[in-house]
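# coordinates only, no sequence provided:
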C-alpha cells in the first residue's frame, strides 16, 4: 500500500487525571466528571463534517490519542468507531489503536475496548521504577504497569510497550537494566522516546531554574546507543528513530504520518492533512475542549485554522517525517513536491560523512545520521 492509498483517522481525547510535567500535548484536567458521551457525540458530528471533505477514501487506520483515551468509557469508543464505519468504507485490515495508561481502573476497560473494535493498544508504561514514575507525574506503579501490560497482551492482538528514557539523573547502567527488563515483557513493538524538555511544561520551567538535571548530551547519546543495541539484539528493528518492532508489528497509523500520508483529525486541538487535488490542506481544531464542543454543535466542526500547504512546505514536511523512518524518502516524490531536485552537492557531502545512504531512488539516514537528524534535515530542506 502506498501512502497515497492510505487514509487515517486520528481521534483526540483531551482529558487526563493529572498533567504530567513533561507533557506538551493538548491535555486538560477536569475536577468534575466529564460527560463522555456528549464529547463522543461531538466527535461523531465532526467526523460527519470531515466525511464531506474526504470523498472516495477508505479508512486504513484509526488512532485514539490524547490526553488519555483510556479514560473514555468503552461505549464512547464504540460510538466513535460506529460513526467512522457508517461514514467511510473501512479496510478489512484496519488498524485501530488506543493509547492507554496502565492504572488498574483504566486496564479494567480493556475488554470493553476490544469488544468495541480496538485491535491494538499502546500502553504508556514510561518507566519501571516507582521513583521515576512519581517524578514523571504518573498515576501508577511499575508493578501496576506490568500487570496492565500483561492483561493487554491477553486481550488485544497487538500491543506496544512504551517508555521514556534520558530521564533526570538516569545512568546508562540503570537504563540498560531497565530496558532489559522491559524487553523480557514486550510483545513485538516498543516505543522508546528520549525525554525532551518542551516549552510550556513544568519540566521546562524547572530546567530553566536549574532545578532539573537531565542527562548531558554525551550521556544522552550513550543512552540512545544502548537502546539501539538492546532492541536489535532482541530482534526489534528500528523502523523509526524511536520505534522498534518485529516485522509486521510496525504501527501502520504512525507510518502513515511518517510517509506523509493523508489523515483527518477530530477532537480538541486535532490536526489534519488532507489532499485537495494536487495540493494539501492543513486543518487545526480549537484546543479548549468545551469551546470545541460548542463550536462543533453550532457549526459541525471545531476547525479554527485551514491553510493551503505550499509546495516548499510540503517537501520540507515530507523530508522531516520521512527521514525519521528506516525506509527513508522517495527522491522522485520529494522533487515532485518541491518542484526541484534535491541539491546533489549537499547530498554528496552528507554521504561522504556517512550520514545518509542511497538505495536506488530512496534516501535514508544511516545509524550515525540518526544521531544528527535535525542537522541533516536542516541542510537538505533549503
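That came through fine. Bear in mind the structure is a predicted one, so any value in this text is a computation, not a measurement. Numbers count the residues shown, from 1 in each chain.

# for the rest of this, base every contact and every neighbour count on C-alpha atoms.
Will do.

# buried sites along stretch 49-60?
49-51, 54, 58-60 (16 or more other C-alpha atoms under 10 Å).

# wasn't residue 254 part of a helix?
Yes. Counting by DSSP: H, G, I helix; E, B strand; the rest coil, residue 254 is part of a helix.

# that one: neighbour count?
By the measure other C-alpha atoms under 10 Å, the count of residues near residue 254 is 16.

# OK, contacts around it?
Residue 254 sits next to no residue when contact means C-alpha atoms under 8 Å, 6 or more residues apart in numbering.

# now swap in the one 5 residues further on and tell me
Applying C-alpha under 8 Å, 6+ apart, we find residue 259 in contact with 3, 318, 321-322, 329.

# top of those by number of neighbours, please.
For these, the largest number of neighbours (other C-alpha under 10 Å) sits with residue 329, at 25 neighbours.

# now for that residue: which residues touch it?
When contacts are counted by C-alpha under 8 Å, 6+ apart, residue 329 touches 259, 318-319, 322-323, 362-364.

# take the residues you listed and keep only those in strands.
Counting by DSSP state E, the part of the contacts of residue 329 found in strands is 362-364.

# longest strand in this structure, by residue count?
Longest strand in the chain, counting by DSSP E: strand 90-100.

# how much space between the residue nearest the centre of the chain and residue 267?
In the chain, the centroid-proximal residue (C-alpha atoms, centre = their mean) is residue 254; its distance is 6.0 Å. Look at residue 254 and residue 267: by C-alpha to C-alpha, to the nearest Å, they are 18 Å apart.

# let's bring in a second model and compare:
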C-alpha cells in the first residue's frame, strides 16, 4: 500500500491566514491583523517548501492551492516567489492547476495581472450571496455590484473562475434561492461551490444561536428541499454535482480538491494547514500550529510542523470512505479492501442499494443523489 496515494495524485496547499475582517459564520483559521510583514512571511514559506520538497522532490506535482484567510491580500510578488520556488522544487504535471482564493473586496485588475503572470490559472471567489441584505448579514464587506465587477475582472484575466454561494440563509425561501442560483449561473460560471449555511461552535453565529438570537434559519425539511432544488437546477444547466457541494461543467472540476477526495497525498504549508504524506511506505498525517505568530517563529527555526502521526491502515480506509463517497464517481471497493484488509460489508451494501441510497456499476460503488443528501448516515452504515 506504499503507493496507494498515486490513485489521487500529489498536491500542495498553502494557507494564508489573514483577512480584512472575520465573517460571523467562519470557523476557518483566519485572523485580522493591522500589518503583515510579507517579506518575512515569504522567507518562511520558501523555507517550508524547501524542507518538504527535500522529502518529496521525486514526485510530480499536480496542483497548488492558495487558501485562507484571504490569499488575494497577498502581494503578487509573494505569490511569484512561492511559485518560482515550487517550480524549482518539484517536477510539474503538464496541466498543473494553480488556484488562488479571492474575496471581491480585494480584487483589482493590476493585482490579478500579477497573479496570472506568476502562474495562477484558476480563481475561487468568495461571492457567498447575490443579495445585499444577506451579504451584510453574513458579514461580507462587498456589495452585489462589487462582486459582479470583481468577477468580470477575474474572468478577463483567467480562463477558470469559480465562486462560492451559501444557501439556507436566514429568512431565505425556496423560490428566492432558485432565482439567485439561476442569476449566478447566467454569469457564465463553469464551477460552483454551493454550501448550506452551518452554524459552528466558536463562531459569532454559533454564539448568537446559543443565545437564541439567530432567527429565521430554515428547518431541516426546507434545507433538504433547497439541496434537492440545487441539484435539479444545476443538472439542467450542465453543472452537475461531481461532489456533494461542488458543481462543474465537464472538465472544469477543481483538480486540487479531487486530490483530497480521491485520497491522494498533499503537503500542507502555513498556519493550521494539514497534510497527508506517504514517506518510506507509511502514510503520515501532518499538522501545523494555528497561531500565525507561532507558525512563523517555528518556520524561522527550521520546521513549522507539529509531530507527525503515522496513520494505521484501518484509519486510512475510513478516511478513504469519508472522502471518496462525497464524489459522484464513488470509490473502488477493491482499493478499500486493500487498505482495510477486509471488504465492505456486503449485507449493508445490499440494504443501502434496496433503499436507493447507493449504486454499484463498472466496479465502483457510489452514493445516489438521494444518498448524498444523507451521506453521513450512509457512511455510518458502511463503517466497521
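Perfect, I can see it now. None of these values were measured; they are calculated from a predicted model.

# TM-score for these two?
The TM-score (TM-score structural alignment, normalised by the length of the first structure) is 0.97; 379 aligned residues with a C-alpha RMSD of 1.3 Å.

# buried residues in stretch 184-203 of the second structure, which are they?
184-185, 189-195, 197, 199, 203.

# end-to-end on that stretch?
End residues of stretch 184-203 of the second structure are separated by 27 Å (C-alpha to C-alpha).

# and if you look at stretch 205-220 of the first structure?
End to end - C-alpha to C-alpha - stretch 205-220 of the first structure spans 20 Å.

# touching that stretch from outside, list them.
Identification of contacts with stretch 205-220 of the first structure by C-alpha under 8 Å, 6+ apart yields 166-172, 197, 199, 203.

# could you do stretch 347-357 of the second structure as well?
The contact list for stretch 347-357 of the second structure, computed with C-alpha under 8 Å, 6+ apart, reads 358-359, 367-372, 378, 381-382.

# so which bit of the first structure is that stretch matched to?
Stretch 347-357 of the second structure corresponds to residues 345-355 in the first structure, going by TM-score structural alignment.

# chain center to the matching stretch, what's the gap?
Mean-position distance between stretch 345-355 of the first structure and its chain equals 30 Å (C-alpha atoms, centre = their mean, to the nearest Å).

# what does stretch 340-354 of the first structure give?
The answer for stretch 340-354 of the first structure is 29 Å, by C-alpha atoms, centre = their mean.

# and stretch 297-304 of the second structure, by the same measure?
On C-alpha atoms, centre = their mean, the centre of stretch 297-304 of the second structure falls 26 Å from the chain's centre.

# stretch 189-203 of the first structure too?
Taking mean C-alpha positions (C-alpha atoms, centre = their mean), stretch 189-203 of the first structure and its chain are 12 Å apart.

# residue 19 of the first structure maps to what in the second structure?
Taking TM-score structural alignment, the alignment pairs residue 19 of the first structure with residue 22 from the second structure.

# please name the residues that touch that match.
The contact partners of residue 22 of the second structure, by C-alpha under 8 Å, 6+ apart, come to 30-32, 139.

# separation between it and residue 249 of the second structure?
Counting by C-alpha to C-alpha - residue 22 of the second structure and residue 249 of the second structure are separated by 32 Å.

# residues in the second structure matched by stretch 121-132 of the first structure, start to end?
Mapping stretch 121-132 of the first structure onto the second structure (TM-score structural alignment) gives residues 123-134.

# so which bits of the matching stretch are buried?
Within stretch 123-134 of the second structure, the residues that count as buried by 16+ other C-alpha under 10 Å are 123-130, 134.

# report the distance from it to the chain centre.
The chain centroid and the centroid of stretch 123-134 of the second structure are separated by 17 Å, computed with C-alpha atoms, centre = their mean.

# likewise for stretch 228-248 of the second structure?
Computed by C-alpha atoms, centre = their mean, the chain-centroid distance of stretch 228-248 of the second structure equals 17 Å.

# quick revisit: the second structure: matching residues for the longest strand of the first structure?
Aligned by TM-score structural alignment, strand 90-100 of the first structure corresponds to residues 92-102 of the second structure.

# ditto for stretch 321-332 of the first structure
Mapping stretch 321-332 of the first structure onto the second structure (TM-score structural alignment) gives residues 323-334.

# show me which positions of the matching stretch end up buried.
Neighbour counts over stretch 323-334 of the second structure (16+ other C-alpha under 10 Å) mark 323-333 as buried.

# mind giving me the packing neighbours of the longest strand of the first structure?
strand 59-66, strand 120-126 (3 or more C-alpha pairs under 8 Å, 6 or more residues apart in numbering; DSSP states H and E).

# mean deviation of it from the second structure?
Here strand 90-100 of the first structure, set against the second structure after superposition, deviates by a mean of 0.7 Å using mean C-alpha distance after the TM-score superposition for the first structure.

# which residues of the stretch 251-382 of the first structure fall in helices?
Here the stretch 251-382 of the first structure has its helices, by DSSP state H, counting those that start in this stretch, at 252-258, 289-299, 311-322, 331-338, 344-352, 367-370, 373-380.

# those: which one's closest to residue 37 of the first structure?
Comparison of the helices of the stretch 251-382 of the first structure against residue 37 of the first structure by C-alpha to C-alpha identifies helix 289-299 as nearest, at 11.6 Å.

# tell me which residues of the closest one come out buried.
289, 292-293, 295-296.

# mind giving me the packing neighbours of it?
The contact analysis (3+ C-alpha pairs under 8 Å, 6+ apart) places helix 289-299 of the first structure against helix 36-53.

# by contact count, what packs against the helix it packs on?
For helix 36-53 of the first structure, the helices and strands in contact under the criterion 3+ C-alpha pairs under 8 Å, 6+ apart are helix 74-87, strand 262-266, helix 289-299.

# dump these into JSON lines; add distance to residue 114 of the first structure as well.
As requested, those are exported to JSON lines (distance: least, C-alpha to C-alpha, whole Å):
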{"stretch": "helix 74-87", "distance to residue 114 of the first structure": "9"}
{"stretch": "strand 262-266", "distance to residue 114 of the first structure": "21"}
{"stretch": "helix 289-299", "distance to residue 114 of the first structure": "26"}
